[in-house]
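Can you look at this prediction? I've put the sequence above it.
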Amino acid sequence: MSSTPAVTTGPARPLPWLPPVVHTAVLFGGLYGVAVAGGPPDLPRAAAFSLTLLLLAVLDHAERRRFPGRTPPRPAVALLLARLTLYVAANVADTSGVARALLVLVPIAAFFAFGRRASIVLSVTCTGLLLAKNTLRVPQWFLRTDLVTDLLMSGLALVLAITMAGVALREQEARVRLGRALAELGDSHDRLSAYAARVAELSATQERNRLAREFHDGLGHHLTAIAIQLEKAAAFQDLDADAVRHAINAARGSADRALDEVRQSVRTLRDESEPFSLSVALADLVGHSDGGAQRVTLGLSGEERGHPVTLLTALYRAAQEGLTNAHRHSGAAHIALSAEYGEHETRLVISDDGLGFPSDGPRDGFGLRAMRERLGPLGGEVMIDTAPGRGTVVTVTVPREPVPEPAR
């Protein structure tokens, strides 16, 4: 039979109220028996009986003060032997027989200190002592109903005591586990709160970066177009009134486009945006990129339907950035923009016949960094092919399905 291991530290002892209740009941029962017994009372035995119970109460109080939790094994052995001695002394001094109830506390104390096996052994020992007492003192005691009944009731009380001790110990262990689980749950809640705060902070940072890219890619492009048209108007103000008027109208159109971009961003923040079409957006972008000078051409191939909106939006911003850079830095006479919707990936190409730049020179300004940051989470790539005097080709490739980060 397996035994429950004793625990020397941890929570308070189970059933702390039981020994004082039993001691008090036995004391009053024994003194009542002395008071109602016929003949003169045996005061010395009554005093010895009362003294043993008082010593038991003092022993219990001292143990609770010295060991608020479980009693360590060595002190537990000494205390159990002291209790057994006092229990025997109380039974010897008792004239009413009520002191036998103290034996119920023996298996309970042994169970809490040493486990189930020790409790069962001591219970059998106590039952054997009662059997030996009857055998030695009362000839043919087994023919007396009162003695047999008393022995059976004592054995049953010991069994119930062991069962009650086991239930109390399991209930206390369950409370301890529940307390630990609640403490761990509190720690998990604190960690989740910290994680939530961190996620909120990262989300806010990501949203700020997104807005910065939106304003750079959208407003930056249109402000560049406005600047180009105003420079054109200034250059032709004394030469060609029609060209000046046309340039001012184109600048006004770019300003309207910039305002539309701002409104679109606000609608996106409010989750009120309309379905996005990259083909329509690219055609509109090309039509307003240089004021109708026909320097920019657009080519579209494949089926746009079914591609994620995040992918299409990222490609549109890449096209804005590429055209802005080509207008601002390349000095190109012709710019070609093409978008190819493939089954597995979408490719955007911006090429110009401008000045180009050294392939090993610095090339990542804020715009290109923003482009790579926008396309990186989608698994996209940005490649630049350029050389002095032969123009620049920017190729953006994005898979149709986002690539998991470990694979990237």
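Thanks, I have the structure now. Residues are numbered from 1 along each chain as shown.

Could you use CA atoms for every contact and neighbour count after this?
Fine.

What is the subsequent helix or strand relative to the longest helix belonging to the chain?
Counting residues, the longest helix in the chain under DSSP state H turns out to be helix 145-214. Next in sequence after helix 145-214, counting helices and strands by DSSP states H and E, comes helix 220-236.

Strands of this protein, residue ranges please.
296-302, 335-341, 345-352, 381-386, 392-399 (DSSP state E).

follow-up on the earlier one: which elements pack onto the longest helix of the chain?
helix 105-114, helix 116-137 (3 or more CA pairs under 8 Å, 6 or more residues apart in numbering; DSSP states H and E).

just the ones you listed: most buried one?
helix 105-114 (a mean of 25; mean count of other CA atoms under 10 Å).

burial measure for the nearest residue to residue 368 once chain neighbours are set aside, as a count.
Leaving aside its chain neighbours, residue 368 sits nearest to residue 321 (7.5 Å; criterion: CA to CA, 6 or more residues apart in numbering). Residue 321 has 21 neighbours, counted by other CA atoms under 10 Å.

by how many degrees do the longest helix of the chain and helix 220-236 diverge?
Relative orientation of helix 145-214 versus helix 220-236 (axes from the mean of the first three to the mean of the last three CA atoms, to 10 degrees): 10 degrees.

Tell me which stretches of the stretch 1-150 of the chain form helices.
For the stretch 1-150 of the chain, applying DSSP state H, counting those that start in this stretch gives helices covering 18-36, 43-66, 73-93, 105-114, 116-137, 145-214.

Which among those is found nearest to residue 285?
helix 145-214 (15.0 Å; CA to CA).

Give me the distance from the closest one to the chain's centre.
Put simply, helix 145-214 sits 16 Å off its chain's centre (CA atoms, centre = their mean, to the nearest Å).

one more structure, for comparison:
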Amino acid sequence: MQGSLEKLVNASRPEEILSTLLSEVRAVLRGKGACLFEYDPARDWLQMTLILSPGYASDPALAPDLQPFTVGISATQSRFWRQLMDTRRPFLIDAAKEEHAELFWPGTRQWHIESNEPLAVGIPLAVGDVALGFLGVSFSGRIDLSDADLNLAQAFGHQAALTLHMLRLAEVAKQAALAKERERAARQRVRELSATNDALKRALDSLSEEPDINRSISGILGSIARDLGADHGALWLRDPATDTYAVRLVYYKGEFVDARSGHPATKSWPLARDLRWRSHIRRRRPILHKVAELPDLTDTDRALFTRLGIKQLLGLPLTLGSEVIGSFTLRFTTDQFFSSERLALAQTLAHQATLALQLTRLAADGQEKERVAATLLERNRLARDIHDTIAQHFMGVIVNLDAGLTSPDLKTLAHHAEKARETARSGLEEARLSVKALRAAALQTGSISQGLRKVIDACLENSQISWTLSVPENLPALHETVEQEFVRIVQEACTNVRKHSGATRVLVSLDYAEQAFRLSISDDGNGFDIGAPTEGFGLIGMGERAKRVGATLTVSSRVKEGTVVRVMLQPTPDENTPPQSSIKPDARDTGSAIF
């Protein structure tokens, strides 16, 4: 959207704006070709005047196979045109469907089929009650267009309609200027057109250059208020759940203030009051009302406006497709009369403000999705830590208590009770460290080898499983985050061996070869079917821990043939991006550090 607005701002002539808008609509809808069909009210005639499609020049008259489009058709004979004008919404037709056959002009359906562009969408172009034509976009295959796609395309359609209307008014002004007796009127028209162009360009500038979207909205609405000479104004936003409106911004003496700020200007716009009159919203067009004749006002509201000296109210609906976003209402202390062109300009600028509001909502939705994703990631991390720390220590406590209860003498019972108490204390410490996101207790002191030895011994103690740990003395030092995850993976793997494998021996090794760290945990147990569903966090948690530090984890196992868990990590040289920067200088042996 930002890039599209910048292109429109940089266009120097209205004709260039039309081409740019046509190109942007095609890009938004992911179409193959795009074209402009203009409506001539004098002849009640429709015909193609501009095309952007591979293999065609911009002037469609130069392509003989486009003759059915360029010759055109009487508008009264086109059901497709009537559909667009009746609904004022984009409409999709399919040349492959027989029920759509009557919607195509004579000869054009066959062109769509032979060109392998069966689908086409029309976007109506109108300013107020003035019909101007439509934009057509064709597609080379099936496509799924969302409401958001069509709404954004319709927003560009509003821009194209205003530009086309300006071109026609400019042509009328130019012809009028040729006659001396109408020279003054022509000059006045040129000034109006210049003011219209300036207002439109200011709105585009505000959208494309203002980093604060709320200030951008204020800038656009302020342009409307100043151009129409309004004394006061307010931006109302709709709550779709309750179909009520609340004041968000108040326009007073040339500037906007937050309706919730307590500024004196907000006193005549009570926050608890809903928008009483909505005829402009129901009709989807600007409506100017005299306060004395407005039927929707209560006696209290009418008395308030009389006390403030308000004589007229103008309502501009803020809509995006079929969705009502809100309303911009203006107050006037003198009687006003606005031409249809000025009201059309005001409504077009209001569409710009609606786009800005939609961008704000989309940005807020994106931030909420990021927050939910971050929450889910942290929840998964806590689940892994709980499983790998507290749950494992609870198991150690249970194992020692079971062993003590079955022991034949008091001395053995006391020994197991003491081991259970030590395990419980260690688990409590691990829980505290996990909450603080610190390193595992096994790594608070000593090397990675010592940490691995400690957790293996704790997991397999009081079992009939023997174990061997192999770590070379010259192993390069790992980043502390990697060390912690490796220790947790070994802890989980050894716990699984004890609980499920029926193994008698476990071999754990960690080495560095061929520019990669390799961690392996193997056993001679019963093994299992890799493809069978599993329960719990064990394998999932080990995989997430490996992924967290940029490593890959594989599990190999067959029934009756044991299990091997392998982790491979190829460290990156950038130390400023842990945990991907897996290697750090070894304080114990700086000569063996790898960078």
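Okay, I see it. Quick caveat, the model's predicted, so the values are computed rather than measured.

TM-score for the pair, please.
TM-score of the superposed chains, computed with TM-score structural alignment, normalised by the length of the first structure, equals 0.54; 272 aligned residues with a CA RMSD of 4.1 Å.

Residue 93 of the first structure is nearest to which of the helices and strands packed on helix 145-214 of the first structure?
That would be helix 116-137 among these, by CA to CA, at 14.9 Å.

coming back round to it: make CSV out of the helices of the stretch 1-150 of the first structure and add distance to residue 333 of the first structure.
Listed next are the helices of the stretch 1-150 of the first structure as CSV, based on distance: least, CA to CA, whole Å:
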stretch, distance to residue 333 of the first structure
helix 18-36, 101
helix 43-66, 96
helix 73-93, 96
helix 105-114, 95
helix 116-137, 96
helix 145-214, 28
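
Out of the ones you listed, indicate the one that is most buried.
The most buried one of those (mean count of other CA under 10 Å) is helix 105-114, showing a mean of 25.

quick check: angle from it to helix 73-93?
Counting by the same axes, to 10 degrees, helix 105-114 of the first structure lies at 180 degrees to helix 73-93.

Just list what helix 105-114 of the first structure packs against, helices and strands only.
helix 73-93, helix 116-137, helix 145-214.

For residue 250 of the first structure, find the nearest of the ones you listed.
Closest to residue 250 of the first structure of those, according to CA to CA: helix 145-214, at 22.1 Å.

how far away is residue 523 of the second structure from residue 494 of the second structure?
Look at residue 523 of the second structure and residue 494 of the second structure: by CA to CA, to the nearest Å, they are 9 Å apart.

Touching both of those two, which residues are there?
Contact criterion CA atoms under 8 Å, 6 or more residues apart in numbering; residues shared by residue 523 of the second structure and residue 494: residue 506.

so residue 304 of the first structure sits right up against residue 341, yeah?
Yes. With contact defined as CA atoms under 8 Å, residue 304 of the first structure and residue 341 form a contacting pair (5.9 Å).

Which residues are in contact with residue 248 of the first structure?
Contact partners of residue 248 of the first structure, counting by CA under 8 Å, 6+ apart, are 229, 230, 233.

Report how many residues lie close to the last one.
By other CA under 10 Å, 22 other residues sit near residue 233 of the first structure.

which one in the second structure is aligned with it?
Matched by TM-score structural alignment, residue 233 of the first structure corresponds to residue 404 in the second structure.

what's the nearest residue to that match if we skip its chain neighbours?
The shortest distance from residue 404 of the second structure to any non-neighbouring residue, by CA to CA, 6+ apart, is to residue 413 (4.3 Å).

I'd like the distance between that neighbour and residue 498 of the second structure.
Distance of residue 413 of the second structure to residue 498 of the second structure, computed by CA to CA: 22 Å.

Repeat that for residue 387 of the second structure.
16 Å.

now residue 408 of the second structure
24 Å.

Give the equivalent position in the first structure for residue 386 of the second structure.
Using TM-score structural alignment, residue 386 of the second structure lines up with residue 215 in the first structure.

Its match: neighbour count?
16.

check contacts around it.
By CA under 8 Å, 6+ apart, residue 215 of the first structure has no neighbours at all.

who's more crowded, residue 408 and residue 498 of the second structure?
Taking other CA under 10 Å, residue 408 of the second structure and residue 498 do not tie; residue 498 has more neighbours (20 against 10).

how about residue 330 of the second structure, what's its partner in the first structure?
Counting by TM-score structural alignment, residue 330 of the second structure has no partner.

does residue 330 of the second structure count as helix, strand or coil?
Here residue 330 of the second structure is strand, with the state taken from DSSP: H, G, I helix; E, B strand; the rest coil.

What is the neighbour count of it?
By other CA under 10 Å, neighbour count at residue 330 of the second structure equals 23.

Which residue comes closest to it once chain neighbours are left out?
Computed as CA to CA, 6+ apart, the closest residue to residue 330 of the second structure that is not its neighbour in sequence is residue 233, at 4.2 Å.

any idea how far residue 379 of the second structure is from the residue most central in space within the second structure?
Nearest to the geometric centre of the second structure sits residue 366, at 4.5 Å (CA atoms, centre = their mean). Here the criterion is CA to CA. By it, residue 366 of the second structure lies 20 Å from residue 379 of the second structure.

Kindly report the same for residue 24 of the second structure.
Distance, residue 24 of the second structure to residue 379 of the second structure, using CA to CA: 42 Å.

repeat for residue 513 of the second structure
35 Å.

same question, residue 135 of the second structure
49 Å.

what's the helix or strand for residue 84 of the second structure?
Applying DSSP H and E, one finds residue 84 of the second structure within helix 79-87.

what span of the first structure lines up against that helix?
So helix 79-87 of the second structure sits over no part of the first structure, by TM-score structural alignment.

For that helix, name the packing helices and strands.
strand 119-127.

If I take the strand it packs on and helix 79-87, what angle do their directions form?
50 degrees.

what helices or strands is strand 119-127 of the second structure leaning on?
helix 79-87, strand 91-94, strand 130-139, helix 147-178.

Check which helices and strands the third one is in contact with.
Packed against strand 130-139 of the second structure, as judged by 3+ CA pairs under 8 Å, 6+ apart, are the following elements: helix 14-29, strand 33-40, strand 119-127, helix 147-178.
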